[in-house]
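S.K.: What follows is a predicted structure for the sequence shown.
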Amino acid sequence: MNHVRNTAPYGSWPSPVGADDVAAGEALVEWLGFVGDEVWWTEVRPGEGGRNALMRHTGEGIVDALPGWDVRTRVIEYGGRPWAPAGDGVVFVHYADQRVYRWTPGAEPVPLSPVGDGASLRHADLSVRDTEVWCLRETVLDPECTKVTRHLVALPLDGTGATDPSAVRVLAATHDFMTGPRLAPSGTQVAWLGWNHPAMPWDSTDLVVAGINPDGTLGEPRRTHGGDGVSVTQVDWAVGTDTLYAISDPAGWWNLHEVDPATGAARVLCAREEEFGEALWRIGLRWALPLADGSVAVIHGTSGRSLGVLSPDGSLRDIDSPYTEWAYPATDGTRVAVVAAGPRHRRAVVLVDLAEGTTRVLRPATAGHDDFASVPVHRTDRGADGVEVHSHVYPPHSPDFTAPDGEPPPFLVFVHGGPTSRSHRVRNQEITYFTSRGIGVVDVQYRGSTGFGRAYRDGLRGEWGVVDVADCATVTRGLIADGTATPNRIAIRGGSAGGWTAVVSLTTEPDLYHAAAIYYPVLDLEGWRTRGTHDFESRYLESLVGPWPDRREVYRDRSPVHHVERITAPLVLFQGLDDTVCPPAQAERLLAGLTASSVDHEYLTFEGEGHGFRRAATTARCLRAELHLYGRALGFAPADDL
């Protein structure tokens, strides 16, 4: 018997995918690893204040390995790998105090690192070497996180460093920023990545190697690869040999290279106009995993990703799979555990047997009315300057409703953060919240996004607030031109750097967008550069806008806080009061200008939230506020109560 769908205006369709379901139903799963034969990972618990639980997949099912503990680090504010296996237990960073702890079965965790003396000590990217934990340590000297030093250190596994700071050995301090150490199989060498202000890690990074002396101290560090405009985004050693693998982009794409640690001679293993890595926003990210048989498991692609096995002869065999995104991979040498997702699949933890080519789901996605999910498609539109702009389109979809003939749907233009980042063309509950109600979504991968090579990534250099805004407008006008969208029913939405692009779009394209939802945005470039953000991004604007103070007038002219009078569209602004990346002062300066105007606006703040909301109640409140703003501005009546 055929299912008959009801007819109702776009935007007004009832949907079982509620704001509370979105907030609680799709866990953020990260930082996978093997402890013996078991796969472990961290999992954000929105219902527990955003706690990062350390989960383990056992023969009896999935259990919380450390109930009550929050396994998360604050290094560079965006975090990094917060745990590592240590024998039959683990070492990990606890969020509340940022100390390193050791846990062994049957015992309570014990601290390994000391309490900071007048400073905040943070740790990440841990590796166990004999009787020590080697890791990155970050020392933060002020509440604004602008005065920071970084060292590679060794913490005694016996816990003596917890009460005696002198027991903690400093190994190296080569750069303003560093990853944690990668230990060679021979135990005689160690490698890490480093970079200095004003470069960001996707601009130029050094691969550093040092010898390990018999007493555990390091020899003279030496750069062996990268630098001079080459970005190395991952380094690892081969299994069983002191051969280095590095993901770097000397030819304009992040490809995998084999590097001689003695001479620095490098050869590309699989030269493709594809990315085998991503921007290093978090310390300890990996995309290539050396395997026991001498091959390497790799994640590669452009607008989507494949998981493959790269053989020593350079041949690449991809795993047959419905998934198009793979993240936080880990290996035991023969199998790969990874977070996988695709256009028809939400995030799940899967275990891939590379020899057999089979995939087993360890942690399935929570049931979430997937029959209401829209299937995204990749789209390109050519801008006025001839450059193709990439986007992902999610059409309105419901198994229960259709719109009246001839009615165009309202559309939301999603702008991802970063800006040197990208969004994934996968099934997404937040997007389904809108599309299942009859609202289309287009997720723009503007120039500056990763995934399409350095030339596309560098297209934003010096042009932030211009090129990104133009690319969003190109895609929006393309949707209007082919009849997918209509001019008076389009809103724009973004967070952080995406919030910047959304607000600048309101000031430069006032007739194109009719509403906006803005999450923890950058709004005042002068203030953000001189007094408004943390160390990691404190000089990011020098590549995005230009050198400071030489281009002071450009910083001022592009900042929407100085052009509030141009904003005519209603908007809602969401801000975490504990945000050190985009502090509330930025939002408050914009609001001061809006208050003097007649523009409909709302400002929602959240105690205890930082840069990126983690609490279920916060996420649900924001989604409801967005939906009702769009209803008022784009001409539909939502079926939901606020």
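M.R.: Structure's in. What do you need?

S.K.: can we go C-alpha only for contacts and neighbour counts from here?
M.R.: Noted.

S.K.: What segments of the stretch 301-450 of the chain are helices?
M.R.: Along the stretch 301-450 of the chain, counting by DSSP state H, counting those that start in this stretch, helices occupy 429-435.

S.K.: hey, where'd the strands end up in it?
M.R.: Using DSSP state E, counting those that start in this stretch, the strands of the stretch 301-450 of the chain run over 305-310, 316-318, 325-331, 335-342, 345-353, 358-363, 377-382, 388-394, 401-402, 411-415, 440-445.

S.K.: now the angle from the fifth one to strand 325-331?
M.R.: Put simply, strand 345-353 runs at 30 degrees to strand 325-331, going by axes from the mean of the first three to the mean of the last three Cα atoms, to 10 degrees.

S.K.: How far off centre is strand 345-353?
M.R.: 18 Å (Cα atoms, centre = their mean, to the nearest Å).

S.K.: What is it packed up against?
M.R.: strand 29-35, strand 335-342, strand 358-363 (3 or more Cα pairs under 8 Å, 6 or more residues apart in numbering; DSSP states H and E).

S.K.: Go through it and flag the buried ones.
M.R.: By 16 or more other Cα atoms under 10 Å, the buried positions in strand 345-353 come out as 345, 346, 347, 348, 349, 350, 351, 352.

S.K.: Distance to residue 542 for those - can I get that in JSON lines?
M.R.: Shown next, in JSON lines, are the buried residues of strand 345-353 (distance: Cα to Cα, whole Å):
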{"residue": "345", "distance to residue 542": "39"}
{"residue": "346", "distance to residue 542": "37"}
{"residue": "347", "distance to residue 542": "35"}
{"residue": "348", "distance to residue 542": "38"}
{"residue": "349", "distance to residue 542": "38"}
{"residue": "350", "distance to residue 542": "40"}
{"residue": "351", "distance to residue 542": "42"}
{"residue": "352", "distance to residue 542": "42"}
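
S.K.: Tell me which of the helices and strands packed on strand 345-353 sits most buried.
M.R.: strand 335-342 (a mean of 25; mean count of other Cα atoms under 10 Å).

S.K.: could you measure residue 523 against residue 113, distance?
M.R.: 38 Å (Cα to Cα, to the nearest Å).

S.K.: hang on, the earlier thing: among the helices and strands packed on strand 345-353, which comes closest to residue 569?
M.R.: Of all the helices and strands packed on strand 345-353, it is strand 335-342 that lies closest to residue 569, at 34.2 Å by Cα to Cα.

S.K.: who touches the residue nearest to residue 72 when sequence neighbours are not counted in this structure?
M.R.: The spatial neighbour of residue 72 that comes closest, neighbours along the chain excluded (Cα to Cα, 6 or more residues apart in numbering), is residue 95 at 5.0 Å. Residue 95 makes contacts with 70, 71, 72, 73, 74, as judged by Cα atoms under 8 Å, 6 or more residues apart in numbering.

S.K.: and here's the other structure:
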Amino acid sequence: MAAGAALPYGTWPSPISSELVVRAAAGLSDVRVDPSTGAVWWSESRPDEGGRITVVRQDPATGVAQERVPATHSARTRVHEYGGAAWWVADDTLWFANWDDQRIWRRGPGDDAPVPVTPEPAQRHGERFADGVVSSDGGWIVCVRESHVAADGTALDEARNEIVAVPARADGGGEPVVLVAGTDFVSSPRLDPTGTRLAWLVWDHPRMPWDGTELWTAALVLDGPLPHVVEPSFLAGGPDEALVQPEWTEDGHLLVVSDRSEWWNVHRVDGTGDLEPLGPVDAEVATPPWVFGQSRYVVDPARGRIIAALTRAGTDALAVVEQGRVREVPTSFTAWSALRLDGDGRVVGVAAAPDAEPAVVRVDLADAGSPGIEVLRPSRDLGLAPEWFSRPEPIEFPTSGGRTAHALLYRPTNPEVTASTEERPPLIVTIHGGPTSAARPQLSLATQFWTSRGFAVVDVNYGGSTGYGRSYRRQLDGAWGIVDVDDCEAAARFLAERGDVDGDRLLIRGGSAGGFTTLAALAFRDTFAAGASSYGVADLAALAADTHKFESRYLDGLVGPYPESSDVYAERSPIHHLDGFDRPLIVFQGLEDEIVPPNQSEAIVAALEERGVPVAYVAFEGEQHGFRRAENIRRVLEAELWFYGHVLGFEPADRIDPVELRGA
């Protein structure tokens, strides 16, 4: 192809292939710094290894990185099904929850292989562990346990969540000892510097942890016959205040992130439970705790300051909070997570930018105005010039009820093609999951896959998304299936009316909660030409009956209590409103999904096929909620591209195996 040739949108040849999307990809998540050695540890999710999660240790002297979880294991927990914080380090020893059996395993610095710590449960995956901290003497792991079996080995009607102490040095027989119980959910057990006080968070149905939580503390006794807590006491929080990430300071003060001021800011907790804001700012320090162990701020005791990631208008910045003032640190990164502090007062974390995938970096803030940045674990070398990447443009647009909603617009970008002047590009409206979540302005090859082929993409942060304050986050209360659909439709119409995209070639796609919004938009509106749903919700009542404990009452807030509001559930469920659902649909589903079970996708596919609506169904054995295996990630991208070409009448430049269309 001659450089600069004009080609129809959607047909542009691109080096950003489905194979490149997954090649040597590694999802970087948690980061730890071992205070005893200064070594930095991080976890990597690897699609080309079936989505296995390994843990890597970087030698502080040589910089050499060594994998510490063997290929036979995967450091991933099933607590809350979404997991997170599945591994912990102390004294150069790694403990991790293993995916296959959910037991805790240990690997010391001289061990050739890990050994199990906790016993084999009576039922597979019957006991699960997450969010741990190792006691100062290395003898105990204090963590969250989720039990699905009773003491006699029978299955529980509902899983039981507790904070337990696990003998850290046991070899397969480390029976956990219950420290905290009695609430529906617990998280964030944190030991003070002396190891004698424990802080933690709790909440009960029907709240979610971004709605309202409570902060508790107690004296902790680990050196008696059995570990136990003494005089547990409530400190702060409640049904309308979401507390996140409690942390102890070196001098024994307790900090926590609270949204009582509208924004998730860091506060100090006094002895009476009152909260003092340490640096009030109209920005969010926290993100919704879908997974355990998220760390968005660290305490720098030597300098008497806090370093935090702030989300403002959907974009992250690193900031220093000192003496009540907040100063943003100039960097090129727009997304931060997993912040830790090393022994020299430097911040270590995962950072990404619009032209850079996530990397593990270390930031020296000796001069906060000119930080020194060292990349410890670089993102992969894509072999692409920056000109290939479409940069996100934050946009605001009017929507229903006089509201303003937010999105990130990615324009078609390909340096080897001249955009046609005779047409406008098709638009893919992408809907994040959750729905309490957000699209972030960082490089995603899955997005660039589309923009480099001539599609515009808009990532919509509809009402209910995070990063814009508590009031914006609560816009979905009782309105899921309305506000989100309104905002996604408004984003598409706004861009079409502005002349950015072709209003006759609007597509919509999403996964999980985003899949529900996709199905609802196609069932209740006539704006979109076609849609793609990945493990989406078609029947709200069925979801309320079938989903796992963590989200079993989530719909109480998003839709209404069930069964009292069963009529609303029926009104909002796409499966019950197919008269206007006449646009083609492609559906992707993992067959081991316990969050949105396969029966949701199977029901909508069967119903549309019966009505003669073109529908494709692509199911994957061995996949859960979200696709982790390289071959399946590739198939989703390619099948979706083929589907859009079929619907819109263009031939992709890629060679793709076609998809079976039913009902056509």
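M.R.: Looks like it came in fine. Small disclaimer: the values here were computed from a predicted structure and weren't measured.

S.K.: TM-score for this pair?
M.R.: The TM-score (TM-score structural alignment, normalised by the length of the first structure) is 0.96; 632 aligned residues with a Cα RMSD of 1.7 Å.

S.K.: What is the nearest of the contacts of residue 95 of the first structure to residue 46 of the first structure?
M.R.: residue 70 (12.2 Å).

S.K.: wouldn't the closest one be in contact with residue 52 here?
M.R.: Yes: if you go by Cα atoms under 8 Å, residue 70 of the first structure and residue 52 touch, sitting 4.8 Å apart.

S.K.: mind putting the strands of the stretch 301-450 of the first structure in CSV, distance to residue 138 of the first structure included?
M.R.: Below are those laid out as CSV (distance: least, Cα to Cα, whole Å):
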stretch, distance to residue 138 of the first structure
strand 305-310, 33
strand 316-318, 38
strand 325-331, 23
strand 335-342, 28
strand 345-353, 30
strand 358-363, 33
strand 377-382, 40
strand 388-394, 37
strand 401-402, 53
strand 411-415, 31
strand 440-445, 33
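
S.K.: how about the strands in the stretch 551-664 of the second structure?
M.R.: Taking DSSP E, counting those that start in this stretch as the criterion, the stretch 551-664 of the second structure carries its strands at 585-590, 615-620.

S.K.: Please identify which of the ones you listed is closest to residue 505 of the second structure.
M.R.: strand 585-590 (14.2 Å).

S.K.: can you list contacts of the closest one?
M.R.: Strand 585-590 of the second structure has contacts (Cα under 8 Å, 6+ apart) with 530-535, 598, 601, 605, 614-627, 636, 640, 643.

S.K.: Let me know the next secondary structure element after the lengthiest strand in the second structure.
M.R.: Criterion DSSP state E: the longest strand present in the second structure is strand 155-167. Of the helices and strands lying after strand 155-167 of the second structure in sequence (DSSP states H and E), the nearest is strand 177-180.

S.K.: post-alignment, that following strand versus the first structure, mean distance?
M.R.: Superposed on the first structure, strand 177-180 of the second structure shows a mean distance of 1.3 Å to its aligned residues (mean Cα distance after the TM-score superposition for the first structure).

S.K.: That strand maps to which residues in the first structure?
M.R.: Under the alignment (TM-score structural alignment), strand 177-180 of the second structure falls on residues 169-172 in the first structure.

S.K.: any idea where the helices of the second structure begin and end?
M.R.: 18-22, 445-451, 470-473, 483-498, 513-524, 540-546, 554-558, 566-572, 598-611, 630-648 (DSSP state H).

S.K.: Now render the ones you listed as CSV, adding distance to residue 325 of the second structure.
M.R.: Shown next, in CSV, are those (distance: least, Cα to Cα, whole Å):
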stretch, distance to residue 325 of the second structure
helix 18-22, 41
helix 445-451, 37
helix 470-473, 22
helix 483-498, 35
helix 513-524, 38
helix 540-546, 45
helix 554-558, 36
helix 566-572, 46
helix 598-611, 49
helix 630-648, 45
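
S.K.: Go through those helices and name the closest to residue 437 of the second structure.
M.R.: helix 470-473 (8.9 Å).

S.K.: Would you confirm that residue 627 of the second structure contacts residue 634?
M.R.: No: using Cα under 8 Å, residue 627 of the second structure makes no contact with residue 634, being 9.9 Å away.

S.K.: just to revisit the earlier point, looking at the second structure, name the residue matched to the residue nearest to residue 72 of the first structure.
M.R.: Residue 95 of the first structure maps onto residue 99 in the second structure, by TM-score structural alignment.

S.K.: For residue 513 of the second structure, see how far away its match is.
M.R.: From residue 99 of the second structure to residue 513 of the second structure the distance is 25 Å (Cα to Cα).

S.K.: swap in residue 78 of the second structure?
M.R.: From residue 78 of the second structure to residue 513 of the second structure the distance is 20 Å (Cα to Cα).

S.K.: Can you tell me how far residue 605 of the second structure is from residue 525 of the second structure?
M.R.: For residue 605 of the second structure, the distance to residue 525 of the second structure - Cα to Cα - is 19 Å.

S.K.: of those two, who's got more company?
M.R.: residue 605 (23 against 14; other Cα atoms under 10 Å).

S.K.: Give the equivalent position in the first structure for that one.
M.R.: Match for residue 605 of the second structure (TM-score structural alignment): residue 591.

S.K.: What residues does the residue positioned nearest the centre of the first structure make contact with?
M.R.: Centroid-nearest residue in the first structure: residue 281, 6.6 Å away (criterion: Cα atoms, centre = their mean). Contact analysis of residue 281 of the first structure by Cα under 8 Å, 6+ apart lists 78, 201.

S.K.: Compare residue 78 and residue 513 of the second structure (neighbour count), which wins?
M.R.: Here residue 78 of the second structure and residue 513 are compared on neighbour count by other Cα under 10 Å; more neighbours surround residue 513, at 26 against 20.

S.K.: just the buried residues of strand 345-353 of the first structure now: which is nearest residue 272 of the first structure?
M.R.: Distances from residue 272 of the first structure to the buried residues of strand 345-353 of the first structure, taken by Cα to Cα, are shortest for residue 352, at 24.0 Å.
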